[in-house]
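# Okay, sequence plus prediction incoming.
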Amino acid sequence: MADINAGKLPVKTIDMELLKKEFFNPSGSLAKVKFGTSGHRGELGKGFCALHAKAIAQAVAKMHKEDGIKGPVLVGGDTRLMSKTVSEICACILAANGIDVILPSIPLPTPVFSMEILLGRACACLNGTASHNPPQDMGLKYNPSNGGPADSSVTSKIEEYANYFMATPSEIKEIGLEEAKQSGLIKEEDVITPYITELAKVIDFDAIKEKGLKAAIHPMGGTSLPFYKAIKEKYKLDNLTIVNETIDPTFYFIPLDHDGKTRMDPSSQYPMKPLIDIVAAGEYDFAGASDPDADRFGCATKEGGLINPNHALCVMAEYLISKNKSNFDKYIGRTLGTTHLLDFIAKSAGVEIDEQNVGFKYFVQGIKDGKYILCGEESAGMSKSGWTTEKDGIFAVLLLLEIMSKNADIAYLYKEITKKYGVSYYTRVDIPTDDETKAKVKSLKATDVASVTEVAGEKVEKVRDTDGIKIYLQNSWFLVRPSGTENIIKFYCESFISEEQMLKIVKEGSAALGIKLS
């Protein structure tokens, strides 16, 4: 992958005015509404424009009326260029359809949408975000009454209705923002206090305060900023410092990622370089970050530098098992591409592993049912039963800080885990591709790879074809699947033998599946 600019600040500014123009008057054929693993996303313009927002909001209004869904819809978004505008558009469309709307004046983290629904203050939400994608992108997510990402039965209906309204915009009902506010259908609520109050039920703030580890927090220009500020004040965490409060839709202050793009990914070493540097210099013991919509986490420590999300999940799993010795159900949930080291941890604790397709929506019901000690994914998302049914980067950062405050450096704790269960050699390769190739990979079935009985000297023990193709070997595994939100194919591999074996599996496994890695 190209990394000429990686770790450096953007070399030129983004043309905000052009993107605004494209949002309202897109050039080229408009993309159809398509919900990936979490919502519809696209570049401002033909990928995501005002009509996309209107059509999705009208589709949600139609679905709510047909299904008899009652209650206010929480509408908001992150700190991106058009998020506030998208939120107001959606609020006005819903109000025009007679639906009550909660429209906060501040940008909202994804887990806060979930919390508001779980607390019964909203029946559903529309969330304007494109997660950690580049600043030119925009998106919309819908969460139903369970507070989590909508499942395919719901998103397919929204897609169908939204694409109909894209083709027949005259059927979209609209009123102006002031008229909607005057009608009483749009109101504002305090969304900070309920969330940070609930946090005290799952985070030991006294331990964090008493230990006093010097902790740096970077909101990465996102929605978590006022929430971290409120947490610091309410729980008197003088040891917690917000090291960058910049809010700018160009995200010019975030170092470029491995491919030279601005991508606010808290699990990547490039955007996280400022935090890695300050813990390496000894200024802080711990540094935590959340992406712009705060559903992903990242952390760096003095001993370990940037902590791999898989490593963090293992440390969190062991800790939560010990913290809840007699008060948890029998599962650790992980997605297909997440480390199998969690399997060893689960087996040792006498609990089960629940392996799900990629997408947090597959954990939602289990979280609500009290099933999970922890559920997580390798792309730095996690939650647990008794908490939000969305990924929560704020909760994850604070939990990691709690763990360090009570135990030791996260890197040290992970090494202790590998001493017990073995070292994991893990990689993920993102391969640029096109829609046709993605469709082919998505359609692969176990029967298509029946002739593959051995890879890199390890026998094939099982094949799963529910989300791409995952091949389980004796002491390793690999997975190939198309991204739900980007034009890339993701190739994952993990071996418990050696790094050399992992690289051999990547080479032979990709060849066996007909995947070109470069």
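Good, I have the coordinates. Numbering: from 1, shown residues only.

# alpha carbons only for contacts and neighbour counts from here, please
Fine.

# buried ones in the helix or strand where residue 507 lies?
Using DSSP states H and E, residue 507 maps to helix 499-512. Across helix 499-512, burial judged by 16 or more other Cα atoms under 10 Å covers 499, 501, 502, 503, 505, 506, 507, 509, 510.

# wait, doesn't the third one sit right on residue 493?
Yes - taking Cα atoms under 8 Å as the contact criterion, residue 502 and residue 493 are neighbours in contact, 6.7 Å apart.

# Find residues that contact each of those two.
Shared contacts of residue 502 and residue 493, defined by Cα atoms under 8 Å, 6 or more residues apart in numbering, comprise 426, 476.

# Check which helices and strands the host helix or strand of residue 198 sits against.
Assigned by DSSP H and E, residue 198 belongs to helix 192-199. Using 3 or more Cα pairs under 8 Å, 6 or more residues apart in numbering; DSSP states H and E, the elements in contact with helix 192-199 are helix 110-118, helix 225-234.

# Which residues does that helix contact?
Outside helix 192-199, the residues that reach it (Cα under 8 Å, 6+ apart) are 112, 115, 116, 226, 227, 230, 231, 395.

# one more structure, for comparison:
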Amino acid sequence: MMIHERAGQVALQKDLVNIPKLMSHYYRLIPNVEIDEQKVTFGTSGHRGSAFNHSFNEYHLLAITQAVVDHRNRAKITGPLYVGIDTHALSQAAYITVIEVLVANGVNVIVHQHDGFTPTPVISHAIITANKGHYGEVDGLIITPSHNPPQDGGIKYNPPHGGPAEGEITQWIENSANTYLRQHLNGVKREAYAQALLSGSVQSVDLIQPYVDDLINVIDMEAIAKAKIRLGVDPLGGSGIHYWAEIAKRYEIDITLVNDRVDPSFSFMPLDKDGKIRMDCSSPYAMSGLLKYQDDFDLCVGNDPDYDRHGIVCPSSGLMNPNHFLAVAIDYLVTHRPQWSESLIIGKTLVSSAMIDKVCAQHQRVMCEVPVGFKWFVDGLAQAQFAFGGEESAGAAFLRRDGTAWTTDKDGFILALLAAEILAVTGQTPAQRYAELVKLHGVSFYARVDSPVSVHKKAMFAEMIAGKVDVSVLGTDTLAGEMIQTVLTKAPGNHANIGGIKVVSQHAWFAARPSGTEALFKIYGESFVSQIHLDEVLSQAQEIIDKMLT
């Protein structure tokens, strides 16, 4: 992809979304469920879309929420439901719609006080904590499109295990919601928002303090304070913005917010690589505002709007590649958590760096490679069988210091704070720690490229990989000059379908899969030979996919 000429520069007025127009479209545009792009579609992180495109409108939220209620009834989930919300413009409107349907259906709802924002990991943590109390199963909805542009909205469902819902559940919710759309919302219950608030079914509580107070049980906060680590934080206008002051106060840590703005147009954001406003804390372009401060603090960290991702900025070396930090985090945790059993499993997605494989082998730890999507780590984290689960897209979670469950969804707070703990305990930044891993295991050259793809070709590809796929299907037995060792359509760790293919040679691999939320084909590649070798891998991967889709 060509880098936009203004990538990394702060957005101009012409780049900003018209918020009043967006909100008007949310309420007035009615989706046509016979058009694929306007249906309810749950990917790996719920349903996302834009009111402008008839893909995230009030009708969608009414139908989805009623479908979630129906799922709760069939699953006999009787406890209250937590509702979290991020700072996107559509999130507030969607929140009101969700509350109206939940209350009309007799669901008791718990929200953060004063209509405040609530990050994804806080909802997961609250669900897990509540369900330990044995007063009924509790679940949650989080209204967020994650790091997507300001005009987008999103909603995802977390069952009582606290993490992203399994495919069977999301498929059921998707089908049910689309049925409601076809029926013009016949069967959807709704209570006027003002009446819903007076019903007694909506409980406003402080969700910040319990989460902040519990951090000491997952991160060595005392070590961070004792080492006097100076932490610079850019919340990127996200839902965790008010948590940092409480963390600083509670643990006497030196934390400075370098950006305290909350603005639904995200006008303070630098443009991403494609010239769009996107709150992607793994992008050096979107994070260029924070990068200006990299030498003013011992560490800088940033998070996306719902706080399930993390970005780590080290002095002089800048923003860490997410794969690099995952490897560092795993290397540190398995050597600095004495209460963790050595039999605990390290989870990674199959598009994450093979450096993680090498670190696990170094420490003789079992590694489980699963398809893309954090949902594959949920059971393992909930049952404390997985010590760590991480994705190349800068999302991860791990167990408490005593080896029990913390969250079963990605937690950007604890990964950011872990970076500070690593520096406090070892005296080395995460970037310096990664340099040590490179000395041991070699240099990783890694990249992801995206290319547009039609819905038709997505379906065509899915049908193709449903059958047997081997080197004969690829039309070659070599990858960038090396013999192909394996062609995968199922993940080695759990034998689940990966929704794409992964081709592996001795020193390189590529994986190709269509995005679950965007009209894109994603091709990932890694080489432990050279950048030139990686370029050859990616070029050949594109040729192979083009042939398969012709």
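The structure has been received and is ready for your questions. Not measured: the values here are computed from a predicted model.

# thinking again about what came up before, over in structure 2, find the residue span the helix holding residue 507 of structure 1 aligns onto.
Aligning helix 499-512 of structure 1 against structure 2 (TM-score structural alignment) gives residues 531-544.

# how close does the matching stretch sit to structure 1?
Stretch 531-544 of structure 2 differs from its equivalent in structure 1 by a mean of 1.6 Å after superposition (mean Cα distance after the TM-score superposition for structure 1).

# just how off-centre is that stretch within its chain?
Distance of stretch 531-544 of structure 2 from its chain centroid, counting by Cα atoms, centre = their mean, to the nearest Å, is 27 Å.

# about what we covered before: which other helices and strands does the very next helix or strand once past the helix holding residue 198 of structure 1 contact?
Using DSSP H and E, the helix or strand that follows helix 192-199 of structure 1 in sequence is helix 205-211. Secondary-structure packing of helix 205-211 of structure 1 (3+ Cα pairs under 8 Å, 6+ apart): helix 393-406.

# Which stretch of structure 2 lines up against the next helix or strand after the helix it packs on?
Downstream of helix 393-406 of structure 1, the next assigned helix or strand under DSSP H and E is helix 410-421. Using TM-score structural alignment, the residues of structure 2 aligned to helix 410-421 of structure 1 are 430-441.

# any residues touching the matching stretch, and which ones?
Residues contacting stretch 430-441 of structure 2 (Cα under 8 Å, 6+ apart): 314, 317, 320, 324-325, 327-328, 355, 358-359, 419, 422-423, 444.

# okay, those residues in CSV with distance to residue 515 of structure 2 and neighbour count next?
Output for the contacts of stretch 430-441 of structure 2, formatted as CSV (distance: Cα to Cα, whole Å; neighbours: other Cα atoms under 10 Å):
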residue, distance to residue 515 of structure 2, neighbour count
314, 30, 22
317, 31, 13
320, 24, 19
324, 23, 23
325, 24, 24
327, 24, 24
328, 27, 25
355, 24, 22
358, 28, 17
359, 28, 20
419, 29, 27
422, 33, 22
423, 35, 22
444, 24, 21
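
# from these, which is closest to residue 130 of structure 2?
Distance to residue 130 of structure 2 across these (Cα to Cα) is lowest for residue 419, with 28.2 Å.

# so who does the closest one touch?
Residue 419 of structure 2 neighbours (Cα under 8 Å, 6+ apart): 299, 312, 329, 429, 430.

# any idea what it aligns with in structure 1?
Checking TM-score structural alignment: residue 419 of structure 2 goes with residue 400.

# how near is that match to residue 241 of structure 1?
Residue 400 of structure 1 is 16 Å from residue 241 of structure 1, where distance means Cα to Cα, to the nearest Å.

# Let me see the ranges of the strands in the stretch 101-250 of structure 2.
Ranges of strands within the stretch 101-250 of structure 2 are 109-112, 139-143, 152-158, 202-205, 230-234, based on DSSP state E, counting those that start in this stretch.
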